[in-house]
Every structure is written in structure tokens, then in C-alpha cells.
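1. Using only what follows, build the 3D model:
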Amino acid sequence: MPKISTRGTVMPASPIRKLVPLSDSAKARGLKVYHLNIGQPDIATPKVGLNAIRYLDRKILEYSPSDGFCSYRKKLTAYYSKFKMNINADDIIITTGGSEAVLFAFMACLDPGDEIIVPEPAYANYMAFAISAGALIRGVASTIENGFALPPIEKFEALINEKTKGILICNPNNPTGYLYSRTEMNKIRDLVKKYDLYLFSDEVYREFIYTSSPYISALHLVGIEENVVLIDSVSKRYSECGIRVGMLITKNKELRKTVMKFCQARLSPPLFGQIIAEATLEVPEEYMRDVYDEYLERRNFTVDTLNRIPGVYSPIPMGAFYTIARLPVDDTDKFCAWCLSDFEYEGQTIFIAPGSGFYADPTAGKNAVRIAYVLKKEELQNAMLVLEKALEEYNKIMNG
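-> Okay, the predicted model is just below:
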């Protein structure tokens, strides 16, 4: 039998999805499974987007341009201007989700063996995209004790060598919900400028910031305009994960030309997805306010309830719709699997993502989980009760 590639062998399984077979088995046994493992909102997609497909009058479902529809890119500039981001249509390349934007950015900017420095815990798929590009993630650990604030910049600088090509941040952060301050962003800017690095900035959660602190985009940073590669997506803010529409944005013309080679090789981003996404730019402000208020309420409830469970601690996320919670168990990989395979409470169980998958070092994060508060408050209330009961039973078993 032919040998599997080294790249395929070292590619990590998704911590968010790897327990799906256990979840499916639990459902087959008749259990109600609360999905806190994945950032899939249960909030309705805006009707204006759905209607764009429902009433579509089109004779041919054609390829779109490799960089996406010009009409959509032009309308996006007005959206970004609301956040004081000076972007023109030529700066934007439409991608098949934010995932493809990250992958194409890595493929265009990094050679095999190059390194990227990333604050951890970090979105798990960054590791997979780096492996796909032949690059290496170098993690700098933040701590739960200070709410996962940016680690000291000296720790970043200590990792920089001749193979270092960039720094990757997510702001607001997935999985921690942390929002980088202006001071922290300026420290990153200075480091990027000093060593002439790329700054890859994933900013898909900018609509969900629960503090008076301002949103500082990487594109707000003066003096590194040519170094910044911004990643965006419509998946979360409009509850349109399935249409797979993202954006890669950069002022660097040479980089855009290079990214376009990969875009042309895959032909075009999704046709239906772009039609929906373009129409959704007309969503009423009331929709966005209601969604924001809903997530704020879910955040407050989830974090407050978690911190009332004996031995559990969660800092207060300032953005996105995730939190990292520390649990009173030694190995959350085993605990999360056990919840799906061996545990139930009144016909229910929970699906949460083990923390180890959000670190380059799989031995880190063993006492933590990521929880996505993307369910209605009533379901979150049930899920938190199930979690508390699961911890009680698991620790009884583990302690003999």
C-alpha cells in the first residue's frame, strides 16, 4: 500500500470536530447533545440574504471572477468605512470562507520551514493551515489568570530568528474572547516594523465587542500598511457559516498579485455565497443590534454560571462568542470524550472542545475547554447543569 504523506500524517485532527463520531453515537442512543464545541450560531440568517436566493432570476450559474464580484467588493468598502478602515475594492479578494483566506495568505507569504509566532491558545485550524503551507507555528502562551491578555512582547522577540516571517493574531480572539488594546496592538506594530514581518490579523468577530474599549484593527496601525494581511468572513456576524464567503484584505499590491495566482488556480469563490453576502450588506441595523444584545446576554449568563460550578473558572470574554474555562479535571481530552461516550443526565449530555487542541504543544491546555455560547439561553441553562453533573460524576469515578 502506498505511504501517506508526512504532511498528512502530522496534520492534527480538529479539536472542534474530532469527537463528532462520539456525538453521533450519543444521538443514536437517543440523547440530547448540547453543542458547545463549535461556533455555529443558532440565530436566524437575515431574511434579505435568504431572499436573494429565494427570488433569484438567473439563467446560468456561472464562474465568478477569481477575486470575487466587483460589485460586492465595492459595497464592502462602505461596510469597512464604518470602522474607520480605509479600504478600496482593489484591496479586497473574496475567498471561500475565512479559512481559504488564511491558507492563501500562508501559501503566498511563507516558504516551507518558515515560522509564524502566534499567541496561544489560538484557533485550532491555524495549525492545519500552517502545515499545509509547510510552515511552523511558534506559540507564545497567554494565561487564564489575566484573562489571556497579550503575553509580554519580549517573549515574541525571543522567538524571532532568520526563519520568522510573521505574527498571527485573532482580534477579538477565538478561543478566548480577549480584545487587544491599543497599547498591545502598538507593541505588535513596533515588533512587526522592527523585523519587517507580516502581520496576519483575523478580525471576523469585530461586530461582537462587549466593552467600551475601542476596536483596533491591524489596518489602523500606521507605518506597517504593506505588512498587514487582514482576514475576514461573513460566517459569524450574519449567521451565514454555510455560504463560505471570506475576504483577504491587504494594501500590499505584490502580495495581492501572488494571492491571485492561488485564487485563479481554484477558479472562483462561491457564486451563491457571494449573492447572499452582497444582499446581506443591506441588513437592517436593528438585526445587528438584536444579535449583539443576544450574545451579550448569553455571555453574561454562561460566564456567571460557569463560575458558580465548584472548581470551574472562566474569565469574562470581551468579544466574540467563546470562553476558555478551566475545569477541575486532569485531562479534558478524556473528559470531553467521556461526556459523549459514557455519561448522560436526564437523557442529555454536552459536546465541548478540549483545550489541548488550541495549542501547538498538545500537552498544554489539559485542564481547559473552549465553550461556544451560541445556543439560546434556555439551552445554555440546561447545558451548564449537565456540565456540573458531569464533573461531579467524573471526579467521583476518577477519585475512586
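2. going forward, measure contacts and count neighbours with C-alpha atoms only.
-> OK.
3. doesn't residue 212 make contact with residue 319?
-> No: counting by Cα atoms under 8 Å, residue 319 stays clear of residue 212, with 11.0 Å between them.
4. Comparing these two, which residue is more hemmed in?
-> residue 319 (27 against 7; other Cα atoms under 10 Å).
5. what's the closest non-adjacent residue to that one?
-> Nearest residue to residue 319, sequence neighbours excluded (Cα to Cα, 6 or more residues apart in numbering): residue 209, at 4.2 Å.
6. what's the answer for residue 347, then?
-> residue 31 (5.0 Å).
7. where does the one you found sit relative to residue 380, distance-wise?
-> From residue 31 across to residue 380, the span is 16 Å (Cα to Cα, to the nearest Å).
8. so where do the strands sit in this structure?
-> 32-35, 92-95, 115-120, 136-141, 164-170, 198-202, 228-233, 246-249, 322-326, 348-351, 353-354, 368-372 (DSSP state E).
9. Could you also give me the structure for this next sequence, so I can compare it with the first?
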Amino acid sequence: MPTISNKGKRMPASPIRKLTPYADEAKKMGKKVFHLNIGQPDIETPETMLNAVKNIDFKVWAYTPSQGNASYREKLSTYYNNIGYNISADNILVTTGGSEAITIAMESCFDPGDEVIIPEPFYANYNGFACMAGVEVKPIPSSIDDGFALPNIAEFEKLIGPKTKGVIICNPNNPTGYLYSQEEMEALKGLCLKHDLYLFSDEAYREFCYDGNTFISPMHMEGLENHVVVFDTVSKRYSACGARLGCLITKNREILEAGLKFAQARLSPPAVAQIAGEAAIDTPQSYFDNVISEYTKRRNLLVEELNKIPGVYCPTPGGAFYVVAKLPIDNADKFCQWMLEEFDYNNQTVMMAPATGFYSDTRLGEQQVRLAYVLCLEDLASAISCIEKGLENYPGRTQ
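-> Take a look at the predicted model:
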């Protein structure tokens, strides 16, 4: 029989979804499973977006332009210019989810064997996208002890070699929720200009910043115009993960020209999602104000209650809707599976994402889990109680 490719063998499995069979089995046994493993918000999608889909009136479900509908890109450019990006519709390439924006950028900017530096823990699928493009990830560890702040620039420079082509950041960060400061962004700017590197900025969680903190994009920085590629998506902003609609933004004409060729090869982004996405831009600010208020309450509850549990440490994130917590356990993968297979509290349990999958060196995440606070306060409180009781009974507890 023909053999699978080496790339297929190297392609990593998702740490967020790999425990799904155990969760499914727990549900078959009658347990209620609280899903804190994945960033699927329970926040309702804006009515403007849903109504646009309900009211679609076309006779032919046709291809759209490879770069995306002109009307959608025009409206998107207005949205981005309202937050200081100073772009036109021609700087936007509409993609099938934020994931495709990342893969098109990697294929356009990197050759097989090139290297990209990423602070870790990082969004696990970056590994998969890099594998697809033949790019080698050079991780640089951040520490839970300082809330996962950007590592010192001197540590970045130690990793830079002749094949280094770029840096990827996620801001606010998935999985940690860390929000990069102005000073940290300026440091990255200096690094990329000094070594002539691309700076890829994943901004899927841009709208979710708390405690009055300000979001800083490299698109706000003069002198980086030809270095910056932004990835964005409607998935989190409008609680529309299933729409699979994103975009790539850059002022670098060569990247846009190359990216369009990859976009043409996959034909077109989804037609219905673009109709919904265009309508979504009219979502009133009150929607986001309510969402931020709700997520702030959830974050505060999760962080405060986790830190009350003996042996647990959880820094307070400045953005997104995730935390990474350190637990008094021997192995995060074993603990998360045990919670689904062997444990319940009041016939309830919790599905978490082991942090090992967000590190290149899995040992760095052996005592850490990522939790997404995407459930209502009542369910979140019940989930925290399950975690506390689970830690009390887990055979591999270390403290």
C-alpha cells in the first residue's frame, strides 16, 4: 500500500480537541461536561449578522472574487481605519477563517527550511501551519511567573540565524490572555527592523482587552509598513466561529501579490459568510460593551477562585478569554484525561486543554492547563468546583 508523507506523519494533532473522545464517552455515561477546553463563546452572535443570513436573496450561489467581495473589503477598511490602521480595501485579502490567512502568509513570505520565532506557549495550530509550509518554529519560552510577558529581546536575538525570516505574536495572546504593552511592541519593532524580519500579528482577540488596557498593533507603528502582516477573523469578535471568515492585512504590495495567487488557487472565500461579515460591521458598540463586561466578570471569577485552591497559581490576563493555570499535578495530559474518564462531582466534570500542546518542549506545560472562560457565570462556578474536587482526589497530585 502507498505510504503516508513525512509531512503527514509530522503534522501535530490538536491539543484542544484530542480529548474529545473521552468527553463524548463521559456524556454517554450521563455526566455533564463543562467545556473549558476550546474558545467557543456562548455569547450570542449579533442580530445584524444573523438577519443578514436570514434575508439573503440570490438566485445563484456564485463564486466570489478571490480577494473577497469589494463591498466587504471597503467596509472592513473603514472598520480598521477607525482604529488607526490607515489602509485601503486593496490592503485586505479575505480568507476562509483566520487559519487560511496564516497559511497564505507563511506560503507567501517563507520558503521551506526558513525559521520563524514564536513566544511560547503559543496557539497550537501555528505548529500545524508551519508544518504545512515546511517552516521550522523556533520557540522562545515566556514564564507564568511574570504572567507570560514578552521574553527579553536579547533572548530573541540568540535564536536569529541566516534562515530566520520572521516573528509571530498573538495579541492578546491565545493561550495565556497576555496583552503586550507599548514598550514590548516597540522592542519587537526594533528587532524586526534591525534584522529585517516579518512581524506576523494574530489579532483574533483585539476587542477583548480589560481593566482599561490599550491594545497596540504593529499597524500603528511607523517604519514597519513592509514588515507587518495582520491576521484577523470574525470568529471571536462576533461569536461567529462557524462562519469561517477571516482576512490578511498588509501594506506590503509584494505579499499581497503573492498572497492573491495562493487565494486564486483555492478559488474564493465563502460567499454567505461575507454577506454576514459585512452586516456585522454595523454591530453597535453597546454589543461589545456588554460582552467586555461579561468576560471581565468571568475572568475575575475564574482567576480569583482558582487562586484560592491550594497549590494552584493563575495570573490575571489582560485580554482574550483564556487563562493558563499551574496545578499541583504530575502531568496535565493525564489529569485532563482522568477528569473525563474517572472523575465526576455531582455527576459533572470539566474538559480542559493540557498546556503541553501549546509548548514545543512539552515538559514546560506538564503542570499547566488552558481554560477558556466562555461559559456563563453559573456554569463557570460549577466547573471550578469540579476542578477543586478533582484536584483533591487526583492520584497524581504533587502537593
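10. Let me see the TM-score of these two.
-> TM-score for the superposed chains, counting by TM-score structural alignment, normalised by the length of the second structure: 0.98, backed by 399 aligned residues with a Cα RMSD of 1.2 Å.
11. Residue 247 of the second structure is in contact with residue 91, isn't it?
-> No: counting by Cα under 8 Å, residue 247 of the second structure sits too far from residue 91 to count as a contact (10.1 Å).
12. more neighbours, those two?
-> residue 247 (25 against 17).
13. Give the other helices and strands that the longest helix along the second structure contacts.
-> Determined from DSSP state H, the single longest helix within the second structure is helix 285-308. Of the remaining helices and strands, those touching helix 285-308 of the second structure by 3 or more Cα pairs under 8 Å, 6 or more residues apart in numbering; DSSP states H and E are helix 377-393.
14. ok, average deviation of the helix it packs on from the first structure?
-> Relative to the matching residues in the first structure, helix 377-393 of the second structure has an average distance of 0.4 Å after the fit, by mean Cα distance after the TM-score superposition for the first structure.
15. helices and strands around that helix, which ones?
-> strand 32-35, helix 285-308, strand 348-351.
16. Can you pull up the most central residue in the first structure?
-> With distances taken as Cα atoms, centre = their mean, the residue of the first structure nearest its centroid is residue 174 (4.7 Å).
17. Surely it is in contact with residue 322?
-> Yes: at 6.6 Å, residue 174 of the first structure counts as touching residue 322 under the criterion of Cα under 8 Å.
18. hmm, back to that, what's the counterpart of the residue nearest to residue 347 of the first structure in the second structure?
-> Aligned counterpart of residue 31 of the first structure in the second structure: residue 31 (TM-score structural alignment).
19. who's in contact with its match?
-> 344, 347, 348, 349 (Cα atoms under 8 Å, 6 or more residues apart in numbering).
20. Of the residues you listed - the most surrounded one?
-> Going by other Cα under 10 Å, residue 349 tops the contacts of residue 31 of the second structure with 29 neighbours.
21. Please report how far the closest residue in space to it that isn't next to it in sequence lies from residue 27 of the second structure.
-> The spatially closest residue to residue 349 of the second structure, leaving aside those adjacent along the chain, is residue 33, at 5.1 Å (Cα to Cα, 6+ apart). Distance of residue 33 of the second structure to residue 27 of the second structure, computed by Cα to Cα: 7 Å.
22. And residue 233 of the second structure, by the same measure?
-> Look at residue 233 of the second structure and residue 27 of the second structure: by Cα to Cα, they are 31 Å apart.
23. ok, those two, which is more surrounded?
-> Neighbours per residue, other Cα under 10 Å: of residue 233 of the second structure and residue 27, the larger number sits with residue 233, 28 against 15.
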